[in-house]
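Participant: when you get a sec, could you give me coordinates for this:
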Amino acid sequence: MRVLPAVYRSTLVPPSLHAGGLAAVLWAGDGARVSHTTAARTYGAELPGNKPHIWVPPDRAPKSELVVVHRGVVAKNDRWMREGVPLTSPARTLIDLASMLDCETLEAVAEDFFHRAVTTPMSVQRCLDASGGTGRAGSQSLRSILENRDQAPLQKRLEVKLSRLLLGAGLRPVRQFKVRVANRTSFLDFAFPALKVAVQGHGFVAHGGRMHHRDDARRLADLASVGWTIVPVTWEAATGEPDVVIDQVRSALAEAAA
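Facilitator: The predicted structure follows:
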């Protein structure tokens, strides 16, 4: 089955992200590698994407309506291989994504990479520094994300939303604050330890299932027994009623301080 000019796929092999990326670099020739959203999805990012994205050397200009071609130089240490497919390193991939994604989505992908140890903030910073100044599209957004984060990576999209919401309201909580009660350890999404108030993305430790909800209830009871106030926030509340969420957090903080 013809996929691209001079590139064919056996009908016994189903279409896949891997197959699409490999077909694109084979079609583009030497020096091509999977990049941008296609590389990010290869590393496990949850991003939409139909056409494969690739980098090609600046002296090449292959064209196809089925492939998004970017021309430029990829540094040697950012040329990776994954399951036989050449692609950009995770750090370089984030830099490329910065020119395509809005700040919140970019932060969500970056925090996901950091949480899963796909790459590190230091690696991204080094790649940014090596790629030039602030003139690269999106580079300032990525630098801002690195500069404003703390050491604990955010684990899900709701946490990124809550982080931006709280910081935008002038609140400075501690991320992933560790609390141990009754031989059980809980990690609070955003905590104000001095007042024992925490903001938690619903549903708390895990999602779905009777056992998970029972464990959540037990941990909440443990935290309440030692004086913690938990402000649960759903995705719907964070996106649809952000002012209400901030009012709830401020009220909890004021009550704890009284």
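Participant: C-alpha only now, for contacts and for neighbours.
Facilitator: Will do.
Participant: what's the burial count for the closest residue to residue 136 other than its chain neighbours?
Facilitator: With C-alpha to C-alpha, 6 or more residues apart in numbering as the criterion, residue 136 has its nearest non-adjacent residue at 8.0 Å, and that residue is residue 99. Residue 99: 18 surrounding residues under other C-alpha atoms under 10 Å.
Participant: to compare with the earlier structure, here is another sequence to fold:
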Amino acid sequence: MTDPTPIFRSDLLASGITADELRQALRSGALAPVAPGAYLRRADADGLDDVARHRARARCVQHALGGDAVLSHVTAALFHGADLWNPGLSRIHITRDRRSGGRRTDHLHVHTAPLARDEIFVAGAAAVTAPARTIVDLARSLTVDEAVIAGDSLLRIHPSALMGVPGALDAAAQRCGVASARRVVGLLDGRSESPGESLGRLRLRSAGIPEPSLQRELFTPDGTFVARVDFFWEELGVVGEFDGMGKYGAGDPASTAESVRREKLREDAIRDLGFEVVRWTWPELFRFDVVVDRFARAVGRARHPHPPTATTPARRTPRAAIHPARG
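Facilitator: Below you'll find the model as predicted:
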């Protein structure tokens, strides 16, 4: 992750640029304001999306507040490169190791809380809360869906953070929201590879569907790799797949057609191993009863396969060799 470097008014004036020259650079558009007293070159500013703009603003705010200001919560998660769902990006989050002095405005939230040295991490040349601390802070302050998406993503990026989460929870024992955080942490799994997979896992749990294995590799009996699947219920004979749709090459009809063809062949190969396939899309995560019914029908078919007919020839369907995902 490489963000453009902000240019600070104080540095420009110290280098000999006059206030009039600075005003002219702003009027002409050569410089774009990103925070009070901080600017980006116009070419850099125009290339920023909302997340990159938040990070640029955060670096400026941290510079203005001084060395004890550590980026935290949603802001830290963005510096770690985590997935966030519907994040509020208007407010920069800072934590200071102080007993008082917290404040919240439309654009800044200063948290005051104990902050040990091993809870500080350097990301993109900025001091941010370490992954385990960030997971717990988010679990205390976001909804369950939002916190699980962020927590799964942080564990995927920083697997070793899992070892630090219990200690981070203990350190937060007297802070607001820690009871919710303990429940959220019990739901996290860094093997989920997208926000949709994280939400799917939560929806399956809420529906009372047995816990699936995640990211399992399927092979033919002779050892040929067939597929790596999102969700897998070996005993039920069912594979679950979240359709993120982005993989289908939106905007490029030829690419989309080829992606769909390959996905169809992949699904046929999974069925040839004797497994039923249940798929769901992002909108269906919010009307999951449709998926629950689909899952029940798939389980029924897996347990009671249709008898062969003239148009449905009998076939051998040996169950696949199964391995946890590698890497």
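Participant: returning to that earlier point: distance of the counterpart of the residue nearest to residue 136 of structure 1 in structure 2 from residue 149 of structure 2?
Facilitator: When structure 2 is aligned by TM-score structural alignment, residue 99 of structure 1 is paired with residue 140. Distance from residue 140 of structure 2 to residue 149 of structure 2, counting by C-alpha to C-alpha, to the nearest Å: 14 Å.
Participant: got it, and residue 39 of structure 2?
Facilitator: Residue 39 of structure 2 is 32 Å from residue 149 of structure 2, by C-alpha to C-alpha.
Participant: neighbour-wise, which of the two wins?
Facilitator: residue 149 (26 against 23).
Participant: alignment lookup: that one to structure 1.
Facilitator: Residue 149 of structure 2 maps onto residue 108 in structure 1, by TM-score structural alignment.
Participant: and the strand or helix carrying its match against structure 2, how far off on average?
Facilitator: Per DSSP states H and E, residue 108 of structure 1 falls inside helix 103-115. Compared with structure 2 after the fit, helix 103-115 of structure 1 shows a mean deviation of 1.0 Å (mean C-alpha distance after the TM-score superposition for structure 1).
Participant: and that helix, what does it pack onto?
Facilitator: helix 90-97, helix 139-148, helix 157-168 (3 or more C-alpha pairs under 8 Å, 6 or more residues apart in numbering; DSSP states H and E).
Participant: against which helices or strands is the shortest one packed?
Facilitator: Helix 90-97 of structure 1 makes packing contacts with helix 36-42, helix 103-115, helix 121-130 when contacts are defined by 3+ C-alpha pairs under 8 Å, 6+ apart.
Participant: so which of these is the most packed in?
Facilitator: Comparing the helices and strands packed on helix 90-97 of structure 1 by mean neighbour count (mean count of other C-alpha atoms under 10 Å), helix 36-42 comes out on top with a mean of 24.
Participant: give the aligned range of that helix in structure 2.
Facilitator: Against structure 2, helix 36-42 of structure 1 falls on residues 73-79 (TM-score structural alignment).
Participant: give me the contacts around the matching stretch.
Facilitator: Residues outside stretch 73-79 of structure 2 that contact it (C-alpha atoms under 8 Å, 6 or more residues apart in numbering): 51, 54-55, 58, 83-84, 87, 92-94, 123-124, 128-129, 131, 134, 137-138, 150, 154.
Participant: and these, which are buried?
Facilitator: Neighbour-count burial (16 or more other C-alpha atoms under 10 Å) applied to those gives 54-55, 58, 83-84, 92-94, 123, 128-129, 131, 134, 137-138, 150, 154.
Participant: centre-most residue in structure 1?
Facilitator: residue 109 (1.8 Å; C-alpha atoms, centre = their mean).
Participant: and the closest residue to that one other than its chain neighbours, what does it touch?
Facilitator: Spatial nearest neighbour of residue 109 of structure 1, excluding adjacent residues (C-alpha to C-alpha, 6+ apart): residue 45 at 6.3 Å. Neighbouring residues of residue 45 of structure 1 by C-alpha under 8 Å, 6+ apart: 109, 112-113.
Participant: related to what we said a few turns ago, list the contacts for the match of residue 99 of structure 1?
Facilitator: Counted by C-alpha under 8 Å, 6+ apart, residue 140 of structure 2 has contacts 176-181.
Participant: by neighbour count, which of those residues wins?
Facilitator: Result: residue 181 is most packed of the contacts of residue 140 of structure 2 (other C-alpha under 10 Å), 24 neighbours.
Participant: trace that one over to structure 1, please.
Facilitator: Counting by TM-score structural alignment, residue 181 of structure 2 lines up with residue 142 in structure 1.
Participant: so its match makes contact with residue 97?
Facilitator: No. Taking contacts as C-alpha atoms under 8 Å, residue 142 of structure 1 lies outside contact range of residue 97: 9.3 Å.
Participant: list residues touching both of the two?
Facilitator: Listed contacts common to residue 142 of structure 1 and residue 97 are residue 106; contacts here mean C-alpha under 8 Å, 6+ apart.
Participant: can you give me the helices in structure 2?
Facilitator: Ranges of helices in structure 2, per DSSP state H, are 9-14, 19-28, 42-46, 50-65, 73-80, 131-141, 144-157, 161-171, 178-185, 195-206, 253-272, 289-303.
Participant: Serialize these to JSON lines and add fields for distance to residue 235 of structure 2.
Facilitator: Shown next, in JSON lines, are these (distance: least, C-alpha to C-alpha, whole Å):
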{"stretch": "helix 9-14", "distance to residue 235 of structure 2": "64"}
{"stretch": "helix 19-28", "distance to residue 235 of structure 2": "65"}
{"stretch": "helix 42-46", "distance to residue 235 of structure 2": "53"}
{"stretch": "helix 50-65", "distance to residue 235 of structure 2": "42"}
{"stretch": "helix 73-80", "distance to residue 235 of structure 2": "37"}
{"stretch": "helix 131-141", "distance to residue 235 of structure 2": "33"}
{"stretch": "helix 144-157", "distance to residue 235 of structure 2": "26"}
{"stretch": "helix 161-171", "distance to residue 235 of structure 2": "29"}
{"stretch": "helix 178-185", "distance to residue 235 of structure 2": "27"}
{"stretch": "helix 195-206", "distance to residue 235 of structure 2": "16"}
{"stretch": "helix 253-272", "distance to residue 235 of structure 2": "15"}
{"stretch": "helix 289-303", "distance to residue 235 of structure 2": "10"}
